[in-house]
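Participant: Generate a structure from the sequence data that follows.
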Amino acid sequence: MATTHPAPAGVLSARGREEPVKAAPRLGWVDVAKGIGIVLVVHGHAIDGLMSAGLLSRAGLAAFSFYAVYCFHMPLFFLLSGLFVPGQIARDRRRFAWRQIGSIVWPYFLWSIIQITVLYLASSYVNKPREHLDYIQILWAPPSQFWFLYVLFLFHMVSRLLVRRDTIVPMLVAGAIAFVGFHILWPRMTIPHFFSELLIFYAVGTALAGQMAGIPAVMARFRLPIAAACLLVVPYMWFGFTRGLGFDYLAMIPATLIGICGVLAAATLLSGRAAALFRYLGERAMAIYVLHVLFVAGTRIVLAKALHLQNGALLWPILLGAGVVGPIVVFEIAARAGWNQRLGLGAKPRAAKASNA
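Facilitator: Next comes the predicted model:
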């Protein structure tokens, strides 16, 4: 059931009139989508760690699930990240830029340094040992999962320049040019690669900002075609997986788009306890994102190397649980002490207007 929601400040309404500048309420389905997405992130890293440790095959169903998730989960996150940007920029363009220091830059540097240090100290136990404490490289080479925060900050800076009250065309054009350039030039460096590949999804998110209130209704209307597409895309992804096609190949774009629509449909249609659970996780997505690798890797090391539990199929749900629950425990403890933002774990959840409550 959709909630009424005004177009974000500075974005034209469907009737062509500019809505008044005001803060947009938090939408429950967006947090549900983030919750689904962050579980997929932890799942992917848990599977990847088990494959790298030789505890799961790179040709089995677990590897296929990794491939399938990677076809769409990060494009999904960038689309969701763009949804509230036009309204935030319209309210205060300068403040929007400064807010990213505390919400993105600080967590990036703090947890990159902590993770590098921990993995260096545990070099004899991890899959990919670190030989040096190369902190300076954080400036241009994000460690592990932190590339997302690095690229998201760049996207926010681009949006500050290109997003305007009367049009989102420049942002979409920039995203389209970057996307075409990515598939022509195929950059190998991490930041240019992800920037050019994923800017279009962030740009689409900014373009959808004024239509957020209508997304649940659209997903409900097309729920059966979306469900059918999700079923049909599975053999398509299996074909790509078995033929060695990268999940970021142009041929896999249908899987990307269908995967995103599938998550959005689930997020807007879920209700009751399921919606509440994923909304709870989505509200704590930052904490889970910055901490989950430490919990997943630490749990795998203890169970596989110390306790000699070598069954990857048994380890997977344990690692998934550790990667989700561990960061939440840290967040809740930090939040009770008022240290959650100082530790770069995200703000305390605020009231949401849940379209699927």
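
Participant: Please make it C-alpha for all contacts and neighbour counts, starting now.
Facilitator: Fine.

Participant: quick one: residue 237 from residue 32, how far?
Facilitator: 25 Å (C-alpha to C-alpha, to the nearest Å).

Participant: Please generate a structure for the following sequence too, so the two can be compared:
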Amino acid sequence: MKPQRHTWIDYARGIAIILVLYRHVFEGIKNAGISITEYKLIEHANILFFSFRMPLFFIVSGIFVVGSLQKRGFSSFVQTKARTILYPYFLWAVLQISLQLILSDYVNANRTWRSYAELFYAPRTIDQFWYLYALFNVSILYVLSLHFLRSKTLYNVIIGLLFFMISVYTYQVKINLGFVGDILHYYLFFAIGDALGSVIRNDNYRKYFERWQALLLFFVPFIVSQYYFLYTNLQHPAMNYDYVEYYQPFLFIIIALIGALYIIMISFFLQKHSLIKWLHLLGQHSLYIYVAHVLVLASVRIFITKVLGIYNVPILLATGILLGLLVPVILYKLASRLNMKWIFTLESSRKEKKYINVPSAK
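Facilitator: Predicted coordinates:
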């Protein structure tokens, strides 16, 4: 019998990538000088999603890290991550910077030739691409600890918590660590994903994630935590809505975990009942959407505002999200047909089968 793909993880990635586009479209509208004062609900949703969106990405990535390492071996694991994460990071970031320099009169970004160098040490300055650089670095650092130090998952969670608190402290005292800060901030969530992996991948436990009763029960802490995150951050607007994350870090960790687990439970439920299959499709293409969507969003916003003269925020938001999702998928499908997948990835079709001993999650 042919093994089934873990479709729930694609559902989770599909949900996460929609939330990413929501934020980037909304922020693009704000940065373009378009008034959002009449749309507080839209802005509040943007703040809410920020509570768990990026931790979810790292948790989901951490869930399968041990299995991937056992399957590929350390060397092949690193090579695969370089081909599938680091390569599109540099390729698409260079492309985006170049276009932003050429079209500087029409885009929001303030680019200089220094921006190319910042890809190596300050990826946060290059729009959305910081995440790919952080994911690659966190993944490699994590498997280094597994492969060479034989560190157990619990130790990595403790180390991740220490890293997280260091990142919080450096933020508070205004020390910019560049890309190192992202590693420190998200290593914890990657380790938590690894710790949850043995439970989430176990068929005996999966039934609990799939039940609608569990979704209904978990809905209460999800809503309460989201309300607290929104309300508290709104009391500190000068912090750019980062107050809970950096001044109540332990609460933020709890809120992020509740949000991420709830999305994972929704994903299991959708997988069980084969619902909203287009969401699963988006998850399969989430990486390609991530690297290409900002260019699409900028083009859509410029066309709608400058050519059509439409400045309605809901229209800009809905159109931006829709085309920001669809166009990159179409581009990837077209590239595949033209034997040009190298535009998005250098992933090899060769399957390596190396097995090593990796400590179990204890």
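
Participant: higher neighbour count, residue 237 and residue 32 of structure 1?
Facilitator: Higher neighbour count among residue 237 of structure 1 and residue 32: residue 32, with 30 against 23, using other C-alpha atoms under 10 Å.

Participant: In contact with that one, which residues?
Facilitator: By C-alpha atoms under 8 Å, 6 or more residues apart in numbering, the contact list for residue 32 of structure 1 reads 267, 268, 275, 276, 278, 279, 280, 281, 282.

Participant: How many residues are close by the fourth one?
Facilitator: Neighbour count of residue 276 of structure 1, defined by other C-alpha under 10 Å: 20.

Participant: coming back round to it: out of the contacts of residue 32 of structure 1, who's nearest residue 53 of structure 1?
Facilitator: Nearest to residue 53 of structure 1 out of the contacts of residue 32 of structure 1 is residue 281 (C-alpha to C-alpha; 27.9 Å).

Participant: wait, doesn't that closest one sit right on residue 30?
Facilitator: No: applying C-alpha atoms under 8 Å, one finds residue 281 of structure 1 not in contact with residue 30, separated by 11.3 Å.

Participant: for stretch 165-178 of structure 2, which positions count as buried?
Facilitator: Of all the residues in stretch 165-178 of structure 2, those buried under the rule 16 or more other C-alpha atoms under 10 Å are 165, 167, 168, 178.

Participant: Count the residues that sit near the counterpart of residue 208 of structure 2 in structure 1.
Facilitator: Using TM-score structural alignment to pair residues, one finds that residue 208 of structure 2 aligns to residue 218 in structure 1. For residue 218 of structure 1, the tally of surrounding residues (other C-alpha under 10 Å) stands at 13.

Participant: what's the helix or strand where residue 218 of structure 1 lies packed up against?
Facilitator: For residue 218 of structure 1, the enclosing helix or strand under DSSP states H and E is helix 215-221. For helix 215-221 of structure 1, the packing partners by 3 or more C-alpha pairs under 8 Å, 6 or more residues apart in numbering; DSSP states H and E come out as helix 253-269.

Participant: one step back: and the match of residue 208 of structure 2, what does it touch?
Facilitator: Contacts of residue 218 of structure 1 by C-alpha under 8 Å, 6+ apart: none found.

Participant: Does residue 34 of structure 2 touch residue 311 like I think?
Facilitator: Yes: the pair residue 34 of structure 2 / residue 311 is scored as a contact, 7.0 Å apart, by C-alpha under 8 Å.

Participant: What helix or strand is the residue nearest the centre of structure 2 located in?
Facilitator: Centroid-nearest residue in structure 2, with C-alpha atoms, centre = their mean: residue 57, separated by 4.1 Å. Per DSSP H and E, residue 57 of structure 2 falls inside helix 53-63.

Participant: That helix vs structure 1 - mean distance after superposition?
Facilitator: Its matched residues in structure 1 lie on average 0.6 Å from helix 53-63 of structure 2 after superposition (mean C-alpha distance after the TM-score superposition for structure 1).

Participant: Please identify the buried residues of stretch 242-251 of structure 2?
Facilitator: 242, 243, 244, 245, 246, 251.

Participant: Stretch 188-204 of structure 1 too?
Facilitator: So stretch 188-204 of structure 1, judged by 16+ other C-alpha under 10 Å, has buried residues 191, 193-204.

Participant: Check stretch 138-146 of structure 1 too.
Facilitator: So for stretch 138-146 of structure 1, counting by 16+ other C-alpha under 10 Å, buried means 138, 141, 142, 143, 145, 146.

Participant: likewise stretch 27-43 of structure 2?
Facilitator: Under 16+ other C-alpha under 10 Å, the buried positions of stretch 27-43 of structure 2 are 28, 29, 32, 36, 42, 43.

Participant: Likewise for stretch 139-152 of structure 2?
Facilitator: Those buried within stretch 139-152 of structure 2 under the rule 16+ other C-alpha under 10 Å are 139, 140, 142, 143, 146, 147, 151, 152.
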